[in-house]
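Student: this is the structure alone, sequence omitted:
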């Protein structure tokens, strides 16, 4: 995330987004950066590089565009699991860089940072990773650092209400957000020493799914709908009442849904031997007040997983729909 420097306003922000958009377009095509390319990614090709830009709450104050700030971008409420580091939270501008090759991602980061020039400064930066393409015999849901399949219940583009839940409709409110989405970014530390003391069976009770294949404890395989009413011979629910998968079900949260696109992270080992590792949780939705917020509030009230995680950083960003040919990202906001 970047913050605009003191004195930088709408004019400087527009020039910055022009530079960033031009650089991103070239790099995503596997071409060198427009200026002073470092050659870090020479010979690598595009490597599925994506560069995504978003606007934070403070951006609109810095640029005098408060009337264009969406109501959905209001600061997230406090949650009981929050232990937030303000220096690693929020920001005027958010940039997500993803690639199949870490060198390509680093190359893009350096280009974007240099393009910021005197207009913006890095506020925070985090590295995440996922399973490398081709690491499994066939495509499958990735595992997180707890060893659990992560993302089984994601909304699918084939769902009839997918676009309604994930994207701001056109014409949007405000208009510049048409076909965009809101990204919630959370750095969630996993208390792995405590988690790994649990047996595999106990871990499955916390999550509500089998660790081996992600199937619900009520039976079936990973894609089998979870039967929340199914009980054992003693009358106990097979999926515990406080299981993470039960609590996060959309039908248990007024239909709230979000598209999860998380990354694992590992930032070294503390002096006491505790790994600083966990999840860079990123979720997308048409409105965070109807997506992330109600689900997180419910998790706060009794999720079995809460004992084993700690939310250490947070951000919310408005990501407009993709720029048309010849446009730069945010042009409809900054020049509208």
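Tutor: Arrived safely. Predicted, not measured: the structure shown is a model, and the values here were computed from it.
Student: going forward, measure contacts between C-alpha atoms and count neighbours the same way
Tutor: Noted.
Student: quick check: residue 201 vs residue 238, distance?
Tutor: As judged by Cα to Cα, to the nearest Å, residue 201 and residue 238 stand 12 Å apart.
Student: ok, the two, which is more surrounded?
Tutor: residue 238 (20 against 11; other Cα atoms under 10 Å).
Student: I'd like the distance between the nearest residue to that one once chain neighbours are set aside and residue 103.
Tutor: Excluding the flanking residues, the one nearest residue 238 by Cα to Cα, 6 or more residues apart in numbering is residue 231, at 5.1 Å. Distance of residue 231 to residue 103, given as Cα to Cα: 50 Å.
Student: ditto for residue 265
Tutor: In terms of Cα to Cα, residue 265 sits 17 Å off from residue 103.
Student: and for residue 202?
Tutor: From residue 202 over to residue 103 (counting by Cα to Cα), the distance is 39 Å.
Student: these two: who's more crowded?
Tutor: residue 103 (15 against 12).
Student: quick one: buried residues of the helix or strand where the more buried one lies?
Tutor: Using DSSP states H and E, residue 103 sits within helix 102-116. Residues 102, 104-109, 111-112, 115-116 are the ones in helix 102-116 that count as buried (16 or more other Cα atoms under 10 Å).
Student: try it against this one:
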């Protein structure tokens, strides 16, 4: 983990982050209409309805509504994200409440056959994602999300290093996809790492998120099989009185210093420029994905004051130990009456700060996870860490190396899986994601 984390509340709607969206207002729905309205027509009422929700009576019925009548979607359900664009969705999109990460491996075959299969698969996946993100059911729909709107659904696709060998495109593989170095906190499970193709799904409704996962898995057919899949969550929209930076499962305000789209160097840090090498990665980004288990039993034995010294920030509000509010710049030189650093030399926030790493920064967009308890009651829980940068060799790697050498948080976490993926730029109208690579 790093302190290059989620945005502060003032910038919640300008960039990604884990702060909650404001709670939607509640009002009665629109006038009754014909029963049996389609999901497409239902979604068409959302724009006019705005944040209107449902007034539900004590018996669970909808006040003033005829059975089967169309109802306005709440603000959470009505929000849609565009599939087409300069960048893929799910990178700068505000963090959603539910997430799924998955990697797929192409079926065995010759490089030519694998390349053809990959192109056909990305064409199917792109078409499916476009429909789902617009709130429209794809072909052969399961009906799981039939009553919902798009709920801020995003689907993002990436390519692992192994894809290029399998498809005979090794000459097109970016140098930035070179394997990540080993780190001392790594305990990596190869079965839950890497993969030819990577998919990130996010939505503000769990059924919408699962629906997308199932639809993409079905669309893969015999062309690719699931290598690994992980489920995550964040604070739900409206769970707090005002938009706030979320907390992780250690109870800490997780991240405040994410790069922001308003920053002058945001595009340069996060996205590959046009005209660069390779050309097919123009306006894309690189995603580092790590499953980081938190050793919560050990962590929770520490008094709050000791936890704060490990992190370098106050637990109550995320403010640096040097003083101020959550967004106050850390004073890394401040000392106490005894001459000791107020923010300890080994504090996570100090070591991961851009000013401690030559300006290295990454856009973090994680999900928390909990996969149950073992027979001794030890939770299998932590962070599905996802970070974005124009080049992992100047983003993730230098920061993680620094953390590896002296981060006080290291003894409370364990990196259990890892992946690095090239995420091409967004698809234009009429294109599918990765077309410039697979048809080059």
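Tutor: Yes, it's here. Note that the coordinates shown come from a computational prediction; the quantities given were computed from them, not determined experimentally.
Student: got a TM-score for the two of them?
Tutor: Overlay of the two chains. TM-score (TM-score structural alignment, normalised by the length of structure 1): 0.99; 335 aligned residues with a Cα RMSD of 0.6 Å.
Student: map the residue nearest to residue 238 of structure 1 across to structure 2 for me.
Tutor: In structure 2, residue 231 of structure 1 lines up with residue 335, judged by TM-score structural alignment.
Student: next one: residue 111 of structure 1
Tutor: In structure 2, residue 111 of structure 1 lands on residue 215 (TM-score structural alignment).
Student: try residue 205 of structure 1
Tutor: In structure 2, residue 205 of structure 1 lands on residue 309 (TM-score structural alignment).
Student: helix, strand or coil for residue 317 of structure 1?
Tutor: strand (DSSP: H, G, I helix; E, B strand; the rest coil).
Student: against residue 309 of structure 1, how distant is it?
Tutor: Applying Cα to Cα, the value for residue 317 of structure 1 to residue 309 of structure 1 is 23 Å.
Student: more neighbours, those two?
Tutor: The residue with more neighbours, out of residue 317 of structure 1 and residue 309, is residue 317; 28 against 18, by other Cα under 10 Å.
Student: so the more buried one sits against residue 52, correct?
Tutor: No. Residue 317 of structure 1 is beyond contact range of residue 52, at 11.0 Å (criterion: Cα atoms under 8 Å).
Student: overlap in contacts, these two.
Tutor: By Cα atoms under 8 Å, 6 or more residues apart in numbering, residue 317 of structure 1 and residue 52 have these common neighbours: residue 94.
Student: average gap between the one helix or strand the match of residue 205 of structure 1 maps to and structure 1?
Tutor: Here residue 309 of structure 2 sits within helix 304-311, counting by DSSP H and E. With mean Cα distance after the TM-score superposition for structure 1, helix 304-311 of structure 2 departs from structure 1 by a mean of 0.2 Å once superposed.
Student: by contact count, what packs against that helix?
Tutor: The elements that helix 304-311 of structure 2 packs onto, with contact taken as 3 or more Cα pairs under 8 Å, 6 or more residues apart in numbering; DSSP states H and E, are helix 348-352.
Student: pull the contacting residues for the residue nearest the centre of structure 1.
Tutor: Nearest to the mean C-alpha position of structure 1, by Cα atoms, centre = their mean, lies residue 282 at 1.2 Å. Contact partners of residue 282 of structure 1, counting by Cα under 8 Å, 6+ apart, are 183-186, 260-263.
Student: show the buried residues in these.
Tutor: Neighbour counting by 16+ other Cα under 10 Å classes 183-186, 260, 262-263 among the contacts of residue 282 of structure 1 as buried.
Student: could I get the full set of helices for the stretch 301-440 of structure 2?
Tutor: 304-311, 348-352, 396-406, 435-438 (DSSP state H, counting those that start in this stretch).
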